[in-house]
Every structure is written in C-alpha cells, then in structure tokens.
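Trainee: output the structure for:
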Amino acid sequence: MKSIDYLKELTKFEHRGSATKNERQAAEYILQELKKMGYKVEKQTFKTTRDNLYMLPLQVGVLLFICGFFSQMYGGPLEIAAFLLSLFAIGLLLLEISGKPVETSIMPKFLSQNVFTSFDESRSKRIIVSAHYDTQRGSLMFHPKIVDKLSVIYNISYIGFGLIPIGILLNIFNLDVIASVILYIGLIIVFANIIFMAVCEVTGRYTQGANDNGTGTALTLALANYYINHKDKFPDDVDMVFLFTGSEETGERGMKNFIKKYRKKLTLDTKFIILDNLGTGKITYLEGEGMIFYKRAGKMLLDIAEEMVKGHDGKIQKMKNLLLPTDALPAIAAGFDAIAFLGKDENGRLGNYHWHTDTIENVDTELLSYEEEFFKEYLVKVAQRLN
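Mentor: Presented below is the predicted three-dimensional model:
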C-alpha cells in the first residue's frame, strides 16, 4: 500500500483525539496493518490528560494570578509563600516545555498508547522512525487570522508570567511603587491569558487531522512496508523500528512515556526521525527544537538532510525550529540524536494547522508521493552512515 491509501483509512475516523476512544481505534488499525506486513508489534499503554495545550497555561495562569493579586492587595508575612508558589507555577511551565518526562498537570488522566515494531536485540545500532497519530482541537488560537501571530501572543504571555514573581519579590524588599507597576502589568497580561485559554478550552473541537498528523503516520506506515520488503538495501546490523505515538498533542506524552520506559534499551547512538504535518508546502527539516530551551538536532541527521537538498531541486528547505515542539524534543532532551521533518511553505506556515480545514481534501497527494520516495532514500543513507 502507498501512503495515500493509509491516509484514506486514517481519515475515516472523525478525529483521533488524544486519549479518546477514536485514538485507541486508530492505534488498533495501525497495529493490525503492521502485523499484516509481517512485523512483531508491541503496544505500550499509559495514562495522560486529554489536553495540556490549553489547560496547562490556564492552570499556571490562575496560580500566578492568585499569587500576584494577593501580593498587590494584601502583602504581609505570607508574601514569601506567594513568591515561592509563583516560582513553582513558572517551574511547571518550564518543565513542560523542556521535553523532560515529568507530569505537570493535575487534570484527570485517560488511557493512551504507543504502537511500535519490536526491537531486534541482535542488532547493535538502531533507527527509530516515528509519527504521532492523534489530533488536536482547533480553537480561536489557531484561527487563520490569528495563527501567524502566535509567537507574539506566546512571548507576551511568558513576559506576563515572569513579571508576577518579580513584582512579588520587589514587594518583599519594600520597593512598593515599582513592584505595584510590575504586578499591575503582569496581572493584566495573565488575566487576559486566562480568558483566552478558557475560551479556547471551552470552544475547541477536534479536527480530522489529515495533515496533522495523518500524513506523518501514513508515510511511516508506507516506510515500514518498504523496509520489510527491501531489507537488502539496509545494513545487517542496523535495527529499524517504526514507532507511532499517542497523545503527542498533549505535550509529547507518547514519546516521553516511550523514552521513559525503554531508554535503557536504547544506546546513545540511536537515531530518531520524526515525521509530522507533511501534507502541504515543501519538505522542511528543523535544525533544532524548543522556543525557550533550544536544543540542536543530531549532526549526522542534519548533514544527510543538507546533502540531499542539492539533489531535489528546491523542494527541500530548513528552518530553525517551531513555536510548539515535535516528538523530537523529548528524544533530544534525553540525549539522543533526532530530527523532525514537516511540510511548510517559504514563510514557515504549516498547512491548515490545528484548524477545521485540516481534511484529506486539503492534502497535496503529489507531495505525499514525492515524500515517500525522499524518505526511502533518506533512511537508507542514515542507515549506511550509521553503519
């Protein structure tokens, strides 16, 4: 089967929302397809929240607003406790975007799962090709008239969050005037963020997820099918693993849980190749991950991508990073080499990103076919170089 055939099957689901029944059914579909190809397949289950994109900033914002409001209005002997609590709230946010496998949300947990082809322990080197198969909820945040301004919105939000502990600290040292100004600005920004996130949480509804990330999942299935029928093209001592992660949209929970459980089985020269949002634009590889804590992609993986640019007539490009991370971030944070490939236009836009137009009709099927051949070539080159 070709990637477009797998994509058609995946988009028969109305959505594949993180930790939902639809996601579990999609996982079962992927598992059965891999078994048909002849793979021994494993399923890793874990529990996670159904949303962190909206709820985590909302939780952090509420906690910071309470701390800042208390300091502004009352002060007194409990102000040190408010300062420490505000640092705790900031710490939760920093942990979440660091890629580390630490749970940061207090929201209810539901069942999710990863599906992957079993490790071949007899082989000394390993490449993991991965795609998440869950879908996000589109909301006001990703409205076509707003999505290009997301980096500005996020930066303003981070500044507002940071002003709260700074203002409280200045109050502790009795610098009342400047503390009051900083807290006032911080509280306005945080309150606006709370309202915005609350609206997104309440009104958000799942997308079909044809591009994000039906395309990456379909390509990974097609590559798995190619590999098992063309093992002669790959070195004998390189183990190819195909990993399909659940709940990436809740903060890379699938990849974080995979690495947490199987890290001891992975040597440090394991390479992760992440396929995500590949249905529009040009093939784009990211030089790194993370908006605040920037981590560079694996050098060998970048070098091979750079070499392949020359032979593909302007159809491949590179960009520094994304605003929101991919599944490559937890792998890099754990010390592994990883690289993420996405489909972006020249201005860095992802097609129909987290919006309700993310349907199979809006996927560039010619691009998908082209990518299938590109990644076959890329995987062979990485395996040979690793060997």
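Trainee: drop to CA atoms for contacts and neighbour counts, all remaining ones
Mentor: Will do.
Trainee: in the longest helix along the chain, what's buried?
Mentor: Scanning the chain for the longest helix, with DSSP state H as the assignment, gives helix 176-203. Residues 179-180, 182-184, 186-187, 189-191, 193-194, 197-198, 200-201 are the ones in helix 176-203 that count as buried (16 or more other Cα atoms under 10 Å).
Trainee: which strands or helices does it pack on?
Mentor: The contact analysis (3 or more Cα pairs under 8 Å, 6 or more residues apart in numbering; DSSP states H and E) places helix 176-203 against helix 55-73, helix 150-172.
Trainee: endpoints of stretch 206-225, how far apart?
Mentor: For stretch 206-225, the first-to-last residue distance is 29 Å (Cα to Cα, to the nearest Å).
Trainee: over to stretch 198-216?
Mentor: 30 Å.
Trainee: what separation do you get for Lys125 and Phe258?
Mentor: To Phe258, Lys125 is 18 Å away according to Cα to Cα.
Trainee: typed the wrong thing, it's Gly68
Mentor: The gap separating Gly68 from Phe258 is 38 Å, by Cα to Cα.
Trainee: compare with the first, here's sequence two:
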Amino acid sequence: SDECVGGGGGGGEGDGVRGFELEQTLGSLRDRLESAKSQQSKLTGVTLRVKFGYGLAGRVAQTGASLNTWDAGGEQLDECEQFGVLGEAVQTALTTCCYSAEGNMVAVVQAVNKRQGRFTSDDEDVMGALASQAAVMLSHGQYMARLEKRSFSRSHLGEFLVKALPCETVLDLVRLLNSEPSVPILLGARHVTLFLFDEDAATLRTFGKYGELVTATLNDMATSVAGQAAVSGEVVEQAFSTEGEVDEASGDGEGGQQQHVSRRDAKTVRSCRIGQPVMGRRKEGLLLGVIECVNKKGGVFDDEDREALELLSSVVGGLLEVLSSEEQLRADLLGNSAASGKKAPRRTSTVEATVDGGEAAVAHSGHARRKQSALSSAESHSSPR
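Mentor: Modelled structure (predicted):
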C-alpha cells in the first residue's frame, strides 16, 4: 500500500501509511501502529488516541471529507500525528475515511510524506480504493471478534448459573454475584455489585467485600450510577478522566449521546461505571435491584458488554423473583404452624426431610422453578441482535 500512494519505501524517502481505528465511545481515533515498518519507531506497539476534531485524522473523522495536505504545520497536526510511522516529521499527508458496507465509518487511513512533491488526484483515487478494502477487512475482523466475545460471555454466564441455582435465599444470591469471579470476566469489568432495591426506604442494599451490609440512599455520590439507574429504571453509564472530569453525560439506547473525555485525558480514562436495572417479569415496571459494573478493563464498555449485562440482569431478575416467592412461602408455612399450635418444622438441608415434609417440598420445587426461570430468561435474550 505504501508503494501505491507513493509513501514508505525506507531510506528516509517516505513514512508510509497508517490506520486509525474508529472508537466511538471515546470520541477518538486509535492508532495501533502495528505496521512492520514501525519497528524503527520508538512508538512501536503503543496505542495512541486522537480526539474528534483535532489533527488531520480527527477532522476527517468528524467531517467525513478527505484531506490532502501539502504543508502540514504543527497547528494542523495532533501531537500523535506530528511524526510519521518511521519517526520523521510530517510534511505532506493524505487522509481519508473507511466506510463499511452499511455506510458506517469504521476507520481513517492516512498516508504521510509523499516521496516527491505532493499527493495527486491519482493518489487520492488509489487511497479511496485502499480505504474500501481496509473497511471490509476491519468490519469482518470486528464481526468475528464480536461473535467470539459473545460465545465467551455465554460460557461464563452458564458457569454463574450453575452456581446460582442452589441458592436458597435472596441474600445468598447477592453474596454469590458480588464474589463470583466469573461475573466480572463475563462483563470485562474489574468489579460487579448487585444492589437490592428497597422502595419504602428509598435505599439500595448490598454486601461489602467482607460480608458487611452496605446501605446507600439513591442520591449517595458513592453509588450515583446505581442510584440513577434505580430512579430512572434505565441503563446509566458514565466515564471519568483521571481527575474525574466528564465532558458530557453518556446515554444508552436510541438517541443516547456517547461519552467524550477531555483531549488532555484522552489517553488516560481510568474509571467508567454502568448501572443496569434488574426488572421483575411478573409485574411490568417492577424494579428488583441494580447491577453496577465498575472499570472496564482496557477502555470503556461496548455493545457486547451491554448485551451481556442485559442478559445477566434478566437471569438474576428471574432468580430473585423465585427466591422471594420461596421465602414468602416458607414464612407462610411457619406462620400457619405457629397459629395452629404445632411445632414449626426444623429447617434442614434441601435433601433432609422435615417433620411434615413441607419444607423439603418447597426447597425441591423451588430449585426446579429457579432452573426453569433462569433458563427461560436466558433463552428470551439469547438471539443475537
């Protein structure tokens, strides 16, 4: 590709072609610099980000129009663009967009330092063909990565479900989700917490790292994302820079604006949170709790993470409803026994029979209902979007 557009070639004659992958969630372009010709550069293997609207690549990504620049000054270039693939200062540059078959921009391709003179109209035509081929390959690679990630998520969801089915109380399920290692792996997060919603007290409750009960009001700053998700009943997502500053709020779903961080901190986003409401299935609009994910590993949460989180919340919602019904049924059985003057049955394991056999029947049927409810929740969300 370097030869086609008059770049590259070594010997200090040119600096070749580089690609910037579109990263919508950060409002930036990511330059992986994985070209074989970058081996001589100090930036080999480094991930750089160029914010929309900054530099040549950023402006092309923002406007969608190609740029043929023959006198690239420092003010026109982002700090990540000032040097070419081989480390030489950029003098001329030809930058164009890569569009997928659906018409979505997926990347920006940039050729720098024409060997002789400036880039011509013929170079622009060749660059357009190169961009089309790059878009096809990149779209295919992204699609395969999504499929692989989806399969990976389903396997970890199954692992969690196997461990969740034996839970006998709501609190057991909360402790399991907050401590089970497969859950953060499923979502690509560093930490995941299930909060139970108490409508009467307007609080969210969960268990801390050491098993202590943690109660927070919905407007508590420490759980702002979970609180906002509980109040609105919708997915809430936030990303923070190093100092915790955010340019604008991020939304989820149709019409939601994507999160942007400041240019200064575009390379150092360290904290992001997403709150997913856990809704009941038996009554429309019934909020049972909120699942909060903290700090996506390697960036911000993507569509596959959101899909996996929605599937997890559906499964957890089904389990919470069944466990709550079981607890109410056990309480009714014990209350009826006490009212009739009979000795309440001793609580034993699910296998050991009680005095009248009622408790064992509840536990056995409850396990079957939990399995059926969780499986039906998973099946209802298993079809790919």
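Trainee: what does the superposition give as a TM-score?
Mentor: Between these two chains, after superposing, the TM-score reads 0.24 (TM-score structural alignment, normalised by the length of the second structure); 141 aligned residues with a Cα RMSD of 6.3 Å.
Trainee: columns distance to Ile97 of the first structure and mean neighbour count on top of the helices and strands packed on helix 176-203 of the first structure, output as TSV?
Mentor: TSV is the format used below for these (distance: least, Cα to Cα, whole Å; neighbours: other Cα atoms under 10 Å):
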stretch	distance to Ile97 of the first structure	mean neighbour count
helix 55-73	11	21
helix 150-172	12	20
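Trainee: what packs against the helix ranked longest in the second structure?
Mentor: Taking DSSP H as the criterion, the second structure has its longest helix at helix 121-164. Counting contacts by 3+ Cα pairs under 8 Å, 6+ apart, helix 121-164 of the second structure packs against strand 93-99, strand 105-112, helix 182-187, helix 303-339.
Trainee: switch the cut-off to 10 Å
Mentor: strand 17-23, strand 67-69, strand 93-99, strand 105-112, helix 170-179, helix 182-187, helix 303-339, helix 358-380 (3 or more Cα pairs under 10 Å, 6 or more residues apart in numbering; DSSP states H and E).
Trainee: any chance of the ones you listed in CSV, with distance to Met144 of the second structure and mean neighbour count too?
Mentor: What follows is these, written out as CSV (distance: least, Cα to Cα, whole Å; neighbours: other Cα under 10 Å):
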stretch, distance to Met144 of the second structure, mean neighbour count
strand 17-23, 16, 22
strand 67-69, 31, 19
strand 93-99, 18, 26
strand 105-112, 15, 25
helix 170-179, 29, 18
helix 182-187, 18, 22
helix 303-339, 12, 19
helix 358-380, 22, 18
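Trainee: quick one: closest of those to Val225 of the second structure.
Mentor: helix 303-339 (14.8 Å; Cα to Cα).
Trainee: quick one: that closest one to helix 358-380, angle?
Mentor: Per axes from the mean of the first three to the mean of the last three Cα atoms, to 10 degrees, the angle that helix 303-339 of the second structure makes with helix 358-380 is 160 degrees.
Trainee: in what helix or strand does Glu306 of the first structure lie?
Mentor: Element membership for Glu306 of the first structure (DSSP states H and E) is helix 299-309.
Trainee: which parts of the next helix or strand after that helix are buried?
Mentor: Toward the C-terminus, helix 299-309 of the first structure is succeeded by strand 316-319 as the next helix or strand (DSSP H and E). Using 16+ other Cα under 10 Å as the test for burial, strand 316-319 of the first structure gives Ile316, Gln317, Lys318.
Trainee: contacting residues around the second one?
Mentor: To tie it back to what came earlier, the one meant is Gln317 of the first structure. Listed by Cα atoms under 10 Å, 6 or more residues apart in numbering, the contact partners of Gln317 of the first structure are 282-286, 305-306, 309, 341-346.
Trainee: what does Ile273 of the first structure give?
Mentor: With Cα under 10 Å, 6+ apart, Ile273 of the first structure has these contacts: 127-131, 242-243, 298, 301, 327-328, 331, 337-341, 375, 378-379, 382.
Trainee: tell me which element it is part of?
Mentor: For Ile273 of the first structure, the host element (DSSP H and E) is strand 271-275.
Trainee: what of Asn295 of the second structure?
Mentor: strand 287-296.
Trainee: that strand to helix 170-179, inter-axis angle?
Mentor: Angle of strand 287-296 of the second structure versus helix 170-179, following the same axes, to 10 degrees, is 10 degrees.
Trainee: now do strand 287-296 of the second structure: which elements does it pack against?
Mentor: Strand 287-296 of the second structure sits against helix 182-187, strand 189-198, strand 203-207, helix 224-232, strand 236-240, strand 271-279, helix 303-339, with contacts defined as 3+ Cα pairs under 10 Å, 6+ apart.
Trainee: let's go with 7 Å and repeat that
Mentor: If you count contacts as 3 or more Cα pairs under 7 Å, 6 or more residues apart in numbering; DSSP states H and E, strand 287-296 of the second structure packs onto strand 189-198, helix 224-232, strand 271-279.
Trainee: the second one to strand 189-198, inter-axis angle?
Mentor: For helix 224-232 of the second structure against strand 189-198, the angle by the same axes, to 10 degrees is 40 degrees.
Trainee: list the buried ones in helix 224-232 of the second structure?
Mentor: Judged by neighbour count using 16+ other Cα under 10 Å, the buried positions of helix 224-232 of the second structure are Ser224, Val225, Ala226, Gly227, Gln228, Ala229, Ala230.
Trainee: same thing with the first one?
Mentor: Of all the residues in strand 189-198 of the second structure, those buried under the rule 16+ other Cα under 10 Å are Ala189, His191, Val192, Thr193, Leu194, Phe195, Leu196, Phe197.
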